[in-house]
Every structure is written in structure tokens, then in C-alpha cells.
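Undergrad: Any chance you could fold what I've pasted below:
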Amino acid sequence: MRSKTLLIFLLLIATPLSLQGSLTYYDFSSSTERRTAEYSAQLVGQINQNLDRTLKEMQHLSIMPMYDPEVLAILRKYSSPTLADRRPSVEELEKMLLHIASGTYDRPEIRGIHIFAGNGFTFSNLDANTIQLFNDPSQQSWYERVHKADGAWTLIPTHQPSYYLERDPQDYFSVARLIREPNTNRTLGLIKIDLKLDVFRGILSNVKFEDKGSLVAVNSRTELFFLENGPGLPPDRYEELASAAALPNESTVRRMELGGKSFLTISDYSDYSDIKIVRFIPLESLLKETNALRTKTMLIGIVCLVLGGGLATYFSYRLNRPLAALKNKMKLVELGNFKQSVQVETGDEIGQLSHNFNRMVEEIDQLVEEVYVIGLREKEAELIALQRQINPHFIYNTLESIHMLAVQGQSERVSDMVTALGRMLRYTVGHECQLVQLREELETAEAYVSIQQLRYGDRLQILFDIEPELLPHEVPKLIIQPMIENAIYHGIGDYDGGKTIWVHAVRFEDCLLLTVRDDGRGMSEAELASLRQSLNRPVAVASTAEQRRDGHGVALRNISQRLALMYGHAYELHVDASLGAGTAFTITIPLPLKEVVQKGRH
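TA: Sure, this is the predicted structure:
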């Protein structure tokens, strides 16, 4: 209750603070992200426009040779591959250099303009110490792209040309096209303009982004033209950046996960150059100010929660202290301790509840004492009644045996049986306690056996196998004799041959095992199942006719019922039998035995 009250107070404080902080953070971050996206989209679009302007100038330079008759004449002269290794004259070199140099004037972004003749000779604005004079463009990786363009200009992504004699090869991107005869459309050569990456750097130097991020320039094939790694991204992430830049060929703004971090991506696509400029802005740096605001809001919220939590703890303690005391007393009452009372400190609802609790516990304590005494008396009476049920049943069977001997004229044996019967009656009637020593129970069983041996003579052999240390232990009264009786009447009965009954008492772990076993006719599976089922049926359920037909079943049920009353689930009465192989009854009871209700000892 105290924790719930404290939780309610804290929720009342935390909920409005959380809502206010969340809404403020969301509005501010959304506004920042939207403003940055709009501004960055304009800048990225401007970058692409400036790049298109530069590429259009390069495209114009690439077409100029086809409008210069002298250039065409020289290329026409050296267009045949059969003229390999043939150098142009000095005059021809000067004319070509003059034409090429006019295109590179005041253009530091151009690394070189190269015109490849058909025989492999390369006319260039660079000298022989910088570039190879003879080259076969068809062996270059970029040639297939130029050839497929079929005379149109094409843009070659970043690469390292093999014709440069540089010790440290640099990356360039190029504008190239085939040079063809205007009239016959015959290919005379190829022009290639290599551009430095300073083209992009120069454009970017004129663009001022508000935030720090990365920029990638790729074409529709995701081929790289330029990469500027910003903070938040480690180097050598071209493949990941290029894959992330594979956005639709249109201007878009979206969020993206890259390298385990979130980025805002702004892209702009040029239909003219087929180049897509993508700006990657780390949300972490973009929302730096927003996160600072969030941190301040959280600190204020934590301070308010601490203050509110202290007040809530104090008031919840004052409110829940009497309830906690009442709850502890209730737990003790639940465990059966009814001698409890709660101190009433106030006159409010909690005080009234405590007063009513004290009165209720007092009344329950009185009722429990009354019910407990009544229950003990009822249990004692039930045990005595069950025990006494054995007496008339046993007397009936014994008198029947005496009657049979009297009819046969065996008066001495009748006298012995009557004497033994009297001794047994004194034991069964004179003892109203439920527990006796195992020694006493065995003496009574031996007296009963002597009666039966007078009747059956040598046909009946009974063997006792008892561990001596078990003799002082207490066992329920009259549990061995009924099992011996059952073994005699239903194991031997009118069978003419001799039979043996074994009585065993052993200790197994903390239990006492009493077994009565015979080698009589046994039982079929159906009879065994019926007997096992009947052991779970109360004795009172059986009718008088059933008891006459199944007297041994009544006795065994009587034993089972008495053991259940005395030991609950701690006992076991097991029957095992097979037809022609005898029957065994085993009782398992705990050691040391539990205290039970009894009327004294003799």
C-alpha cells in the first residue's frame, strides 16, 4: 500500500513534467530538422547546378575539335592503326597544342585534355615527361563506356588513368567522346578531358552549410565521383556511403541508419549529368542544441521528482504506517496465531478498521478453540468406533471355529480356544487407546494364531520375522491380527493342503513396514482390482449383506480408514497378489510415529 501511494504521488509529479519535456523536445527537434532540411536541400541543389554548368563547359570543349578543319586533317592523317609509332611533325604538334591549350587557359581544375589519334599517338597539353605519347585507349577500363556513347559525350567516374607518369597517381573524373568525320561519321580519334576533384572542392567552398556532415556524388550506377567525409563517419566508408546514396533519382529528404548512427539525408539529382549529390547530416550534431535543451529539462524534472519524492515518502509513511502494522498482524493471524491485536492510534477510518480487526480476531480465537476441542473429540470417537467394529467381526469368525470343533467333539481344543478368545477380548475391549507397542500387537496376534492352529492343526504354519529394535515402537492397535485372519480364511480356507503365513516387520529409512504374506490360492487380477478399489471406500458404505459376503474386505477397509485418520497421507496399505501364488499385505507408517489422540496408556 505504501509503495502504491508513493507511486501515485510520483506519477502525479512525473507525468506533467514528462509530457511538457517531451512535447518541447519534439517540437524543437522537428523544427530544427525541418529548417536544416530545407536549407540543405537548397544548397545541394545549388551544388548540382554549379556542377552542371562546369560539365556543360567541358562538354563544349570536347566537341570543339570536330569544328576545327586543321585538327580533323591531322587526326585523319594518323587515324589508321597501321601507322603505329609514327610521330606527327613539329608543325602538326604545334597546331594541336595550340588548339588544346586554348581550352585549358585559366582552368586550373583541368588536369589535362588528351586527343587520342587512331594510331595511338596522344596529343595533350602535357609534355612527354608527364604523359605517355603512345596509348591504346581501347585497353582502358573507361573506353567501353565512351564507345557505347556512339559519339555523344559521356562522364567517366573517379579513376586513375594509366597514361600518366606520376609517381603518386591521383583520382580524376573525365568528360570524353569519340571524334568523328563530320561527313562520313568515321571515327578519327577520341578526346578525353581529365578533371581534378578540385571541381567539387571549389563548388563546395562557395557553399556554407550550417552543420557538419558528409557529401557524396554518385551516378545512377552508384559509381563514385566525389566523397567528403564529415564528423560522425570513420574513413574508408565509401561502399557504405555509396550504398546509402542509392536513393531514387529525385530530390529527397529522409532519415537513414548508417554505421549504427542516424543521419538526415538530402539528395538532388541532375538529369543532365546523371549525378546525384547526397548530403549526410548526423542527427547527433544536428540536434546538439535540442539535446542540450532536453538535458536541462531532464535535470529540472529530476530535481522536481526528488523534492516531490521526499514529500510523497513522508506523507505515504504517515498514511500507511498503521496499515502496515495491520497487515503484519493479519499475516500472523493467517499463520494461526490468533493472540494478536493492533494498537488504535487514531479515530479515523483506519482506526475504526483496527478496532474492528481486534474484535474479529478475539472472536475467531474463541471459535477456533471451541471447534478444535470438538474436532479432537469427534476424531477420538471415530477411531474408537472403527476399532470396536473389529471385535464383533472377529468374535463371529472365532465362534464359528469353536462351533465346528464342538460339533467334531474336540472339547479340549474348544477349551483352549475359549481361553485364548477371552485373553484377546480383554486386549481388544480393555484398551481404548489407539497406539500400542508392536510387542503387544504381536502377542495378541500370536494368541489369535494359537486359536486358528487349534482348528487347522498342521495345515497352518505361521512364521514371525521381526527386527528386535522395532518391538518398543508404537503402532495402531489391531492391524496385524485382521491381516492374518484374512490370510487364513481367504488364503487357505477349505484348501486341504498345508499353507504358510509370514509376518515381517522391518525398518526402511524413516518408515516401519509390516507385511503379512501367504502362499494360498491368491487372487485373480479382477479380484485384486476390486479389493484395491474397496480399500478407498468407507466401511459405513458397505451394506450388511456385503459385510457378510466380504468380511475380510470390511476388516481391511477398517484398517485403511483408521490409518488415514491417524497419519493422513503419510501411510500406505498395499495389496499384491496373483492367482495360485498367494497374497501379500504391506502397511507403511512413519517413524517416529506422530502424536495422535488417545485416552491414556495401560
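Undergrad: Please make it C-alpha for all contacts and neighbour counts, starting now.
TA: Fine.
Undergrad: Would you mark the buried spots in stretch 297-317?
TA: For stretch 297-317, a neighbour-count test (16 or more other C-alpha atoms under 10 Å) marks 297-298, 301, 304-305, 308-309, 312-313, 316-317 as buried.
Undergrad: got CSV for the residues you listed, with distance to residue 201 and secondary structure too?
TA: Listed next are the buried residues of stretch 297-317 as CSV, based on distance: C-alpha to C-alpha, whole Å; DSSP: H, G, I helix; E, B strand; the rest coil:
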residue, distance to residue 201, secondary structure
297, 41, helix
298, 42, helix
301, 46, helix
304, 51, helix
305, 52, helix
308, 57, helix
309, 57, helix
312, 62, helix
313, 63, helix
316, 67, helix
317, 69, helix
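Undergrad: Can you get me a residue count around residue 363?
TA: Residues near residue 363, counting by other C-alpha atoms under 10 Å, number 12.
Undergrad: and the buried residues of stretch 297-317, which two are the farthest apart?
TA: 297 and 317 (29.4 Å; C-alpha to C-alpha).
Undergrad: Which of the helices or strands spans residue 35?
TA: Secondary structure assigned from DSSP states H and E places residue 35 in helix 2-63.
Undergrad: Also residue 370?
TA: Assigned by DSSP H and E, residue 370 falls within helix 349-407.
Undergrad: what element comes up after that helix heading to the C-terminus?
TA: Next along from helix 349-407, by DSSP H and E: helix 411-430.
Undergrad: Show me the contact partners of that next one.
TA: By C-alpha atoms under 8 Å, 6 or more residues apart in numbering, the residues outside helix 411-430 that reach it are 388, 391, 398, 402, 405-406, 444, 447-448, 450-451, 454-455, 478.
Undergrad: Return the member of those residues nearest to residue 37.
TA: residue 478 (98.2 Å).
Undergrad: Which elements pack onto the helix or strand following the helix holding residue 35?
TA: Next along the chain after helix 2-63, taking DSSP H and E as the criterion, comes helix 69-77. Packed against helix 69-77, as judged by 3 or more C-alpha pairs under 8 Å, 6 or more residues apart in numbering; DSSP states H and E, are the following elements: helix 90-104, strand 187-196.
Undergrad: give me that answer again for 10 Å
TA: Packing partners of helix 69-77 (3 or more C-alpha pairs under 10 Å, 6 or more residues apart in numbering; DSSP states H and E): helix 90-104, strand 110-117, strand 172-180, strand 187-196.
Undergrad: I'd like to know which of those lies nearest to residue 268.
TA: Using C-alpha to C-alpha, the nearest of these to residue 268 is strand 172-180, at 19.5 Å.
Undergrad: Let me know the angle separating the closest one from strand 187-196.
TA: Put simply, strand 172-180 runs at 160 degrees to strand 187-196, going by axes from the mean of the first three to the mean of the last three C-alpha atoms, to 10 degrees.
Undergrad: Let's see this one next, to set against the first:
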Amino acid sequence: MNRNELALTDITDSIRKLSAASSTNKQVSALLNQSFEGKVFSSENAGRIRSVVETLTFYRNIFFDYRMHYIILGVDGTVYSVTDGIDNSTYFGKQFSESVCRQDWYHDFMESQEVSRWVIPCTYNDKGVFKGEGDNPRDEDFILFIRRIRDYNSQKFLGISFVSFPTENLSQILIPYEGAAMALFNEEQRLVYANEDADLFHDISVNNMDLLLKEHDGYFHYTVAEREYLINYVTMDSSGWRLVNMVPLDKTTEAVDKLYSAVTTMMILLAIGASVVCLAMYVYVNAPLNRLILKISSINIGGTVLSDVEGVEGCARPVIGIVEAEHEINRMVDYIEKLSAQAIKQKEIEQNLRYEMLRAQLNPHFLFNTLNVIKWSAMISGAGNIADMITSLGILLENTMNRGEEEGPLREEIRVAKAWVEIKNWALKNRIQIHADVPEVLEDFQVIRFFLQPLVENAVFHGMEDVENGEIWIKAEQYNGRVCVTIQDNGIGIESEVLDEILKELDVRQKRRNVTGIGLTSIHELMKLKYGPDYGLYIESKKNIGTKVYVIFPDWGGMDVENNDCG
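TA: Model (predicted):
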């Protein structure tokens, strides 16, 4: 029913568009505004009529390719029409205008305030005379749509447009199911069209329509002349018309019987085919399956052949079924999984040892250099200010000896770095200043312990040897699920060749036997082991401007900040 409903809706929409085109065309309005002043047969009036008819023909060709009548009745009595199958359109128009003016529905429309109306069904003959007026042997049923025409600007009433669509055209549009009958009822439950004998729909028309067709659409069983039908109906939203489809129930069951027979035959053929396939699998699958088991059993893992392993013996013997093959393969897979688990465990142990070795490599380095600073500061400055240095040393030792914790808050790392700079300034005569810019939300962010102090130490030893007023800035930012800690100095920078070598060492994990190699490479490897290959150190440097080291951590908090300078 949906396809027929869409087709009928398309037709009614085209009729409305065709009628509206004449009502909104300024040229038609202007021509209808001209009065012929009683000169019916004047050349001016003929030209006016011809212009309107040409416009109607243009619109008719755009919207329609079915036989139809398109008529305009002006208020001055003039008839303008485009007709199909009418021999004398002038005579037809005159008779049509006289006959339509005698119709009750026309007078009712003219007296109402309606802009348009459907008249369905509407019957008149090829002479233009409506049903009920004299002898009409050639009456034809139409779906008629009428609309008032008004001046585009002044809204002056100019006439009525009639668009008549022969109901026989519906046979080309409404296609019922095979062996079914289809009918169209108007909103008053009157039969408009039926593709078979209209008597078939008599019982469900005027007397029973409201009782049977209660819903917007649906279906039910109904018996006519001792024959049972399945009735399917739908109501068109735009017009209120109903499409009713009557399918004989025996036709429906006939299709089901054929389907049942076809499905039964297909199932038998499938069962036979499945039996043949199963037999072929049983005969031909076992041979390659045995070869596969034999191949797996001969795999050498760590110098051990699977067939020689306790609990897997006998796996090389031939099997005679898929169940036995599954059992043998499962035994071998269990052993392979056992070896894999051992390999993974061994890898984790090696990784943990490597991690601890890297951590152990960092801590003695810090303590050794701190003690040297205190020694030379005492020799140069005397014992008066040693207490301040010992306080700073205490901060370093407190963090160094706390070996049980792998991570700590970022503020503690900054505190350690500042303590180291304070100690170092006794030897450098306060030439180094350190600044920290860390948002409050990141002060407790967990980082690898002792990652910051070696980077600050490298900045002092390798970048500020001859700098009078050294500055070190520590900054922390969040971006794209990461936290970037930046260590920037105003030192002498790194030459491009040396920087390339350092970056190469970070990439291939080569260790140089100097302070830079120990600090940068160890921290870089430590972070990659702990967090993954996407994290670690990134270095930028320009000669005589300074060096910037980015330390990238994963942001487990998941907060993003768009504005940042971390790459």
C-alpha cells in the first residue's frame, strides 16, 4: 500500500501545483483583469484568450503527462481551457461554464471562504455537461480540484481554475497485489475508483466504512459472497481519502503453500548436501590434520621438541577424528602458553632490574657532586655559612635516601633542585638564579624522583660556566592528555653538531661517560621504560641564547589546556 499511497500523493500534489501556478502567475492575472466589454469575437479578446491558454499549456506540460482538463472560468464569463480528447474546446468550455454554474457544490464553494476544494467524484461528459443534466451517454468520472484566482497585488477576485483528472488514469497509477482488488474512497466514504467490479466494495462503503476502517491504517478479514478476503487500508493525510486493497485469502494461502513446498524441498537438498560435505570432511580432513599435528609436535622451543615434553608425549601418533585432534592440539597449545608466560615473566624481571639499575645510577651521582660542593665551599668561605649549606644538603639526602618510592610530587622535585642551586651558589658566588612557574593544580602531580635536579645541574655545568647572571626557569603545563615540564636557561647554548650527537644518543640509547650522558640518557630511558615510547626528553638549543629541555609525562588526570609552548 505504501507505493500506491506515494503515487497517489504525488498525483494530488501535482494537481495542486498546477492549479496554484495559474493563481500566482502575474501574466494570467493581468489578462484576466482585462474586460472584453461585450466584444466576444474581437481580435483583442481572441489574443487574450490565446495568451492565457498558452500559459496553461506551458504549466500543464511541466507538471503532468496524463490526460486531463485544465479550465479557467473568468468572472466576465470567459472560459480559458486546455483539454485532452475534446474535439471542439470552445463549445466544450461554453457548455462546461453553463453547467458548472448550476451545480450545488459550486454555489456552496462560491459562498464559502475556502481558497480551494476537492470535488470527488465529479462526473461530466465530453460536451462539458455535468451528470444529471439531460442524456449523458458518455459520462466520465473525474477527480476535480477547484481554486479561486485573485489579483497578485490587489487580491481582486478574477475567476476559478478547474483541474480535472480522469479516474481511469488511476489504473496506470494504482497497482494492486496479484489477484487483488483496489478501490479509492473519498473523505465522505463514497467510492471514487475501483479496478474491478464496484459491487465487491459495496458492503464496506457507506454503511460499514466508519465501523470497519476505524484506524488511520490497518487490515482485517472480511467475507463477501461466502469468500473470505484480507482487507488492507490506509488513509491519506493530505486529503483524508482511503485506499482499500482486497486480497482473496485463498490467494494468500496459495502463495504460502508454494513457499512451504519450496522451503521443504530446499531443506531436504541442504540436508543431503550437508551429509555429503560431512562425509568428505571425515575422509579428507583427517590426513592434513594429522600432518599439521605432526608438524606442531616437531617444533623446537628453546632446544626442546614438543613431542619429547612430559605430558605431550604421543602427540605424533595418528588421530582418527576431529575430537582426538582437538585434544592433541590443546595439549600442545597449553605447553606453548606455559613457555610464553615464562618468557613474559622473565622479560618483566629483566625490565625491573634495568629500571632499578638506572635509578641506582642517578642517586650516587647527586650525592657525590653535592659533597664536593660542600667541601670546596668550606675551604673557600670558612665555617660561618656552612649551616645553610647543610640544610640544603639535608633536603638532597632526604630525597636521595628515600629509595622505596619511585615517584613523588613535582613540588618536591622543584624543592630539591632549588636546594642544589643554593649549595652550588656558594661556589659560584650567587651567579645562578632559579625560578619556578607551576600551576597549583600541578604541584602534587606525580613525577619520577630525582629527574629535575640532574637537568638543572647540566644547565649549570654545561651552559653557565662563563655566564655572570645565570637564570633557570622551571615551568609546568598541561596539553592533550600530557604534562610538560620545561627547564630553560640563558646559558651559552649547545652547538648544532653537539646537539645532534646528544639527540642521537637519546634515540639509540648510547651512554657517554660524562655528566650529560648520565643525566639525560638515564632519565630518558627511565621514562620510556615506565611510561612508554611516547614520553621522555626533548631538547632545543641555540648558540649564545640558551637551552630548553622538555620533559613529557602522561597526564593521568586527563585535563587539557590548549595554550602551551610544548611541542
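Undergrad: After superposition, what is the TM-score?
TA: Scored by TM-score structural alignment, normalised by the length of structure 2, the superposition of the two chains gives a TM-score of 0.42; 268 aligned residues with a C-alpha RMSD of 3.7 Å.
Undergrad: tell me which element residue 378 of structure 2 is part of?
TA: Going by DSSP H and E, residue 378 of structure 2 is in helix 322-381.
Undergrad: Which parts of the stretch 201-350 of structure 2 are strands?
TA: Listed in chain order, the strands of the stretch 201-350 of structure 2 (DSSP state E, counting those that start in this stretch) span 217-224, 227-235, 242-248, 300-301, 304-305.
Undergrad: The stretch 401-550 of structure 1 too?
TA: 435-437, 460-466, 474-476, 499-508, 511-518.
Undergrad: what would those strands look like in a markdown table with mean neighbour count and distance to residue 73 of structure 1?
TA: Converted to a markdown table, the strands of the stretch 401-550 of structure 1 look like this (neighbours: other C-alpha atoms under 10 Å; distance: least, C-alpha to C-alpha, whole Å):
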| stretch | mean neighbour count | distance to residue 73 of structure 1 |
| --- | --- | --- |
| strand 435-437 | 19 | 135 |
| strand 460-466 | 15 | 133 |
| strand 474-476 | 21 | 132 |
| strand 499-508 | 18 | 121 |
| strand 511-518 | 21 | 122 |
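Undergrad: Show me what counts as buried in stretch 223-235 of structure 2.
TA: Buried positions in stretch 223-235 of structure 2, judged by neighbour count with 16+ other C-alpha under 10 Å: 229-235.
Undergrad: Dump the contacts of helix 411-430 of structure 1 into a markdown table; add neighbour count and distance to residue 376 of structure 1 as well.
TA: Putting these into a markdown table (neighbours: other C-alpha atoms under 10 Å; distance: C-alpha to C-alpha, whole Å) gives the following:
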| residue | neighbour count | distance to residue 376 of structure 1 |
| --- | --- | --- |
| 388 | 15 | 18 |
| 391 | 15 | 24 |
| 398 | 19 | 34 |
| 402 | 23 | 40 |
| 405 | 18 | 45 |
| 406 | 15 | 46 |
| 444 | 21 | 28 |
| 447 | 19 | 33 |
| 448 | 22 | 32 |
| 450 | 18 | 37 |
| 451 | 23 | 37 |
| 454 | 19 | 42 |
| 455 | 20 | 42 |
| 478 | 23 | 21 |
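Undergrad: and which of these is nearest to residue 254 of structure 1?
TA: residue 478 (91.9 Å).
Undergrad: Specify the stretch among the strands of the stretch 201-350 of structure 2 that is closest to residue 422 of structure 2.
TA: strand 300-301 (58.3 Å).
Undergrad: Tell me which other helices or strands that closest one touches.
TA: By 3+ C-alpha pairs under 10 Å, 6+ apart, strand 300-301 of structure 2 packs against no helix or strand.
Undergrad: Reformat the helices and strands packed on helix 69-77 of structure 1 as a markdown table; add distance to residue 258 of structure 1 and mean neighbour count.
TA: As requested, these are exported to a markdown table (distance: least, C-alpha to C-alpha, whole Å; neighbours: other C-alpha atoms under 10 Å):
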| stretch | distance to residue 258 of structure 1 | mean neighbour count |
| --- | --- | --- |
| helix 90-104 | 40 | 15 |
| strand 110-117 | 34 | 24 |
| strand 172-180 | 26 | 24 |
| strand 187-196 | 28 | 23 |
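Undergrad: Identify the residue spatially nearest to residue 79 of structure 2, adjacent ones excluded.
TA: Excluding the flanking residues, the one nearest residue 79 of structure 2 by C-alpha to C-alpha, 6 or more residues apart in numbering is residue 73, at 4.8 Å.
Undergrad: one step back: mind giving me the packing neighbours of the helix holding residue 370 of structure 1?
TA: If contacts are counted by 3+ C-alpha pairs under 10 Å, 6+ apart, helix 349-407 of structure 1 sits against helix 288-334, helix 411-430, helix 438-456, helix 480-487, helix 551-567.
Undergrad: Mind doing that once more with 7 Å?
TA: helix 411-430, helix 551-567 (3 or more C-alpha pairs under 7 Å, 6 or more residues apart in numbering; DSSP states H and E).
Undergrad: Could you look over those and pick the most buried one?
TA: Most buried of these by mean neighbour count (mean count of other C-alpha atoms under 10 Å) is helix 551-567; its value is a mean of 21.
Undergrad: Other residues contacting the next helix or strand after it?
TA: Per DSSP H and E, the first helix or strand lying C-terminal to helix 551-567 of structure 1 is strand 572-577. If you take C-alpha atoms under 7 Å, 6 or more residues apart in numbering as the criterion, strand 572-577 of structure 1 is touched by 522-523, 528, 532, 560, 583-589.
Undergrad: Now do strand 572-577 of structure 1 and helix 551-567, the angle between them.
TA: On the basis of the same axes, to 10 degrees, strand 572-577 of structure 1 is oriented at 150 degrees to helix 551-567.
Undergrad: What's the first helix or strand after the helix or strand where the residue nearest to residue 79 of structure 2 lies?
TA: Taking DSSP H and E as the criterion, residue 73 of structure 2 maps to strand 69-74. Sequence order places strand 79-83 as the next helix or strand after strand 69-74 of structure 2, per DSSP H and E.
Undergrad: The residue nearest to residue 79 of structure 2: neighbour count?
TA: Neighbour number of residue 73 of structure 2 under other C-alpha under 10 Å is 23.
Undergrad: Does residue 82 of structure 2 touch residue 71 like I think?
TA: Yes: if you go by C-alpha atoms under 7 Å, residue 82 of structure 2 and residue 71 touch, sitting 6.2 Å apart.
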